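Asker: A predicted structure for the sequence below; I have some questions about it.
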Amino acid sequence: EMDAYASGQWRRFRAFCVLNFDDPSDMVRRLGKKVEIEQRRSGPQVLQGGPDVWAVTLEQFTESVRALGWSSGYEDIIFPAMNVHDKEAISVEDLKWLEMEQRRQKRKELAKKKALQENHKRNKDVHIKGREACLADFKNYLRRKYGSFLRAWFKALSPDGAMILHRSEIFKACAHLGWPGDVRLLFSAFDKDNSGYVSIEELDARAAELLAHFHDFIMSKFGNASAAFKAFDRYNQKKLKQHEFISQVKSHGFEHPAKLLFHGLDRKEMKAVMMDDLLFLDRWKPPAFLTRTANPQAMEEFKALLVRNYKNFLKAWRHCLDQDSSNRCNFDEFDAACQKLKFKGDIAGAWRALDEDLSGYITLQEIDPASSSALANFRRWCDEEFGSVRSAFSVFDNSGDNEVNYREWRRSLRFYGFEGDASTLFYALDVERSGTLTLQEVEFLDEWIFPGANTTQ
């Protein structure tokens, strides 16, 4: 807190010493020189001991650590920090901290080894990247084969017009398509909100948005799909070619891209849309947010209600929005949370303001970017230094009582080199305001999927 840069240099020097020296005796022997008996008797009383006494002066220290690879400087500050008795040279007695540092390092390495053996985090990162690559490959395959996601949905994935597909239906569709990828991995990539099914908005949110606008247009203007088709089919030809379809929907007030819509609805690739191609609209109830515009005011009202009920965003996120600890909340879960909170505002508008990219889900990042960033950085640091958050907590919990108080937390983070704000992080995690953290209050971070996957400090 007094000098963050000096603190960082001291921490790096301690790590340097752990890597380069076996113990305090090894350190003084490699950095300094043996003090002769005559020198100790006649000269200044640098230190006490037998004939084989070694000491390190500032000049020797500076020259030797640089020769060993220390390149961060600050020798004129580090040396006095070790020379607590203000002598001309330092000895083994001044370096007892190295033994403690080595014990800490050994404990950390053992915890990290155990965490990696359990594959706590590494495999999950690989799985995330594999899912994303699998989904991208499948989408490219559909786009090449069908030209648009709308046509792919109606022609290949859901020829009966269903707007959600369960796991078995996805498997059958992929087999029929002849797509050679991993279908199980594909389904997990699609089902980011853990709903157990895939909807058209999870395939392509913008296509779903267009279709939802068309649904609302049909229902508000004509009441049902049959009546709409009859109104468009002025010459009773039982089909609508592209120019007729575009002309008719626009003449009745549809203001969205009609050509793209036609291409998607022409599932039989006959360059015409039949009545049957529209009947799914009567059965479909598109999510309200697809046709709603973002309402930033409603979003702020919702967030204010969260704070009033839960005191802080992280507690609200974990107890109200993200009850399965996935760090993802879909619209259905959001709507349920609004009902629980008795939110009377524009629910769909608030959702669109939060889900700006129409991904179909939100994370803590959209609710509280500061807390999300702090937690992501902490999780990344724990993964790198200890192998997992659970493993890090086991190191912090010296007493083994499954509790770490604020003082222990702050000291541990400082000792092991966390450069973030330990205080902010502690109070973000201490959602119950008990003044202590338990393993159960932090281990959820190991399972969270943060936006961008690769977090940076």
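Answerer: Here it is on my side, so go on.

Asker: From now on I want contacts and neighbour counts done on CA atoms only, so please keep to that.
Answerer: Will do.

Asker: just the strands in this protein please.
Answerer: Remark: strands assigned in the chain by DSSP state E are 33-35, 53-55, 164-166, 197-199, 240-241, 272-273, 329-330, 361-362, 403-405, 436-438.

Asker: Which strands and helices lie in contact with the third one?
Answerer: Counting contacts by 3 or more Cα pairs under 8 Å, 6 or more residues apart in numbering; DSSP states H and E, the secondary-structure elements packed against strand 164-166 are strand 197-199.

Asker: also this one, for the comparison:
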Amino acid sequence: MPEGGRRKSALLEEQNQQLKKAKERHALNAALAERGGGLLLRGWRRELDPDGSMDVPYKELDWHLRRLGLELSAKTIVDKDAEEISLEELSPADGHLVNRIRNWIKDAFGSPANMWTVIDVNQAGNLDREGWVAACMSSGFEGTAEELSYLFDFIDIDESGQVNKEEVLFLERDSQERDKAIFEEKMKSRGQMQRLWASVYWSELHKKQSPLSRLAPRPWLATSFESLPPLVIVKRQHRLREVRNRQQEAKTLFLQSLSQKYGSCARAWRRGIDTDGKFCIDKLILRNFCRRHELDTDVHIQSLWSSLDSDKDGKVCLQDVSPLGAVALASFRAWCRQKCGSCRAVWYLEDLVNARSRPQKDGMVQMHSDKKMLICNFTESLKVLGCKCKGDQAEMLSALDFFNAGFISEADLCWLDAWEPPLFLTAQPSEEEWASFKSALLERYGSPLNAWRQLDLDGQNEVSWMEFVAGCRRMRFKGDTGAAWRYIDNDASGYISMEEFSRDHYKVLMSFKQWASGLYGSVASAFKNFDKEGDGTLTLSILRRSCQKGKWDGDPQTLFDCVGASNCKDPSKKLITIDDVSFLDVWPDREERPDEGKEQEDTLTRTTEKEERIVLQSKSAATLDVFSRLYTPRYRKKIAKNIDASPTAYPVEKAAQIQRTYHCCSLPPQRRPKTAQSMLPIMERIHQISAFYREREANS
């Protein structure tokens, strides 16, 4: 065949292939339009391109053709040497329109997610056809309303008449960003659905309906609902709350037992807990003490240790068991060292020597001894010497009175010499030092909450003395750290909270925490319910609207200013994230406290004699006169009790026991006939056996 004929035949064959390709593409377009309800774009996305990549691989196209029932071949539809076919190749006009809106979104907004934030002005979560067209036209789209309406049908593949954010995200050009955005939006929708289910289950669970009611939650559904992440968070918060309550209960029972058995917590520390005089114990010593006194049956040891070891250093000290008593002992020790170098040297001061040289008398007790000194004479001598101690001075005197008999000896003062108290116990409170430290902290970190969280690094709303010192070092504070600490820690508890740092902000935060926990289960769950967009941020308007809808009686403006970033100059651009508020879930619940003044007096009046020591220990020493308190009839009766004595012992017998213990010469001891009760246990047993045999011989 001539060369011209061959060339003509090749051209005819190529034209035939192009005609066949056009016919098959036309047949495919017709099939897609039929599947799309008369629209090619909707059929393309429904049948060939659900992920919005705008192209179909060659291998997948054959499978789609067979699934659609078309007797077509992918080889004919797809160009030679091409691995895929795009929408623009199949329908150039439609592909060009889609590329136009994609480029417009990229240039004007950066991403479809940002575009949705702008066009969804009412934050309804969806737009109808008119709203979509009007929003795009007002945002600067260069096209006609008919084109936007056609694109609306392209986006609304389920023909619901509305489009949402997830359906618009496929217009992202970058495939990786598109897949990531669609996945995140699906997870957000799933999270919103889970929170809805959890909220309904939570509300139905707390209606306290009868189990037989048809509206009551069914037991076989409880496992599925309680495994939802929002309810898992709620259960975790409840466990934390139970742990704190258990710790508080264990500490209260422990201190009550100490006061009941030893008369005071300070004496219990010296006589029962720290018998070696090391002024610190570990967990094993505490456990052994509780077992010896049979406290392990009522007190949870692990919870007790956690409550006493507030700074988590692995040891418990005197100030953890008796805070105000430790303050008084440290203050008295500092005065002794300033006065004459040591506590032992105070024993040999002229005033105390003269007081011991005279006959000492206190009620029925009268003695002549230069080795012991009655508490009343000791306190009177200290008053003459000008000793003024802070803290609970009755706890101090009870710690020095080792035997709970109303006497102090030189050994008691030597015991106090062996103690090296922490700096904050001996420091003088200074409001100026605290004001200087707080102003420096606020100047550096802005808001009070941000400043507090720089001290409270673990987020437990408790800053111990060691954490406070570390914070001062980070700030390079050059003032008196101990004086600043003692001013804010006026109850000598060993730690401070946000309530002591900034009471007003603490009240707002705890009010919001209690409201959010009661309504949504936790603060984090409440934030996610407020965040309808799912972008992890809230504006002031959204927060205010959500709080008003939930009937929170607090001030959203104050809350927003408290937790938000303080370095944002433009208030309209100020946002808060979930990390700004979720820390409140870890904070302990606020404890309701009685008002000061008359309420405290009524509480003191209503307390029993057993509880009086605990109540008085918790009060500030500035409001109590220690000397009048020590020598009231009630307290003197309490001083006369020994921890090993029977509660029905008579004062005369107690006075005689004191005389024998300290070799005093006062009232003549009353002689009693020797009986089995006054002997050793083995002698008591022998006496019973002898009585038995004597009775048996008499009967025989």
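Answerer: Happy to help now that I have it. In this text the structure is predicted, and so the values were computed from the model without any measurement.

Asker: Need the strands of the first structure in CSV (columns: mean neighbour count and distance to residue 190 of the first structure).
Answerer: Converted to CSV, the strands of the first structure look like this (neighbours: other Cα atoms under 10 Å; distance: least, Cα to Cα, whole Å):
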stretch, mean neighbour count, distance to residue 190 of the first structure
strand 33-35, 15, 66
strand 53-55, 22, 65
strand 164-166, 16, 11
strand 197-199, 21, 6
strand 240-241, 20, 33
strand 272-273, 22, 29
strand 329-330, 22, 13
strand 361-362, 23, 12
strand 403-405, 20, 38
strand 436-438, 20, 34
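
Asker: Reformat those as CSV; add distance to residue 78 of the first structure.
Answerer: Listed next are those as CSV, based on distance: least, Cα to Cα, whole Å:
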stretch, distance to residue 78 of the first structure
strand 33-35, 19
strand 53-55, 16
strand 164-166, 63
strand 197-199, 59
strand 240-241, 81
strand 272-273, 79
strand 329-330, 49
strand 361-362, 47
strand 403-405, 30
strand 436-438, 34
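
Asker: Of the ones you listed, which is nearest residue 133 of the first structure?
Answerer: Across the strands of the first structure, residue 133 of the first structure has its closest neighbour in strand 197-199 (17.7 Å, Cα to Cα).

Asker: What residues in the second structure pair up with that closest one?
Answerer: Under TM-score structural alignment, the match for strand 197-199 of the first structure in the second structure covers residues 315-317.

Asker: buried ones in stretch 534-549 of the second structure?
Answerer: Across stretch 534-549 of the second structure, burial judged by 16 or more other Cα atoms under 10 Å covers 534, 537-540, 543-544, 546-547.

Asker: just stretch 125-145 of the first structure next, same as before
Answerer: 128, 130-132, 134-135, 138-139, 142.

Asker: same check, this time on stretch 319-339 of the first structure
Answerer: Neighbour-count burial for stretch 319-339 of the first structure [16+ other Cα under 10 Å]: 320-322, 325-331, 333-335, 337-338.

Asker: ditto for stretch 87-96 of the second structure
Answerer: 87-90, 94-95.

Asker: how about it, which residues of the first structure does it hit?
Answerer: Counting by TM-score structural alignment, stretch 87-96 of the second structure falls onto no part of the first structure.

Asker: Would you mind listing the residues in contact with the alignment partner in the first structure of residue 289 of the second structure?
Answerer: Taking TM-score structural alignment, residue 289 of the second structure has residue 173 as its aligned residue in the first structure. Residue 173 of the first structure makes contact with 156-158 under the criterion Cα atoms under 8 Å, 6 or more residues apart in numbering.

Asker: could you dump the buried residues of stretch 534-549 of the second structure to TSV with distance to residue 430 of the second structure?
Answerer: Output for those, formatted as TSV (distance: Cα to Cα, whole Å):
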residue	distance to residue 430 of the second structure
534	48
537	41
538	41
539	41
540	39
543	40
544	40
546	43
547	40
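
Asker: now, which of those residues sits nearest residue 409 of the second structure?
Answerer: Using Cα to Cα, those come closest to residue 409 of the second structure at residue 547, 64.6 Å.

Asker: Can you find the partner of that closest one in the first structure?
Answerer: Using TM-score structural alignment, residue 547 of the second structure lines up with residue 413 in the first structure.

Asker: Tell me how far the residue lying closest to that match once chain neighbours are set aside lies from residue 236 of the first structure.
Answerer: Nearest-residue entry for residue 413 of the first structure: residue 422, 6.8 Å, with adjacent residues in sequence omitted and distances by Cα to Cα, 6 or more residues apart in numbering. Going from residue 422 of the first structure to residue 236 of the first structure by Cα to Cα, to the nearest Å gives 72 Å.
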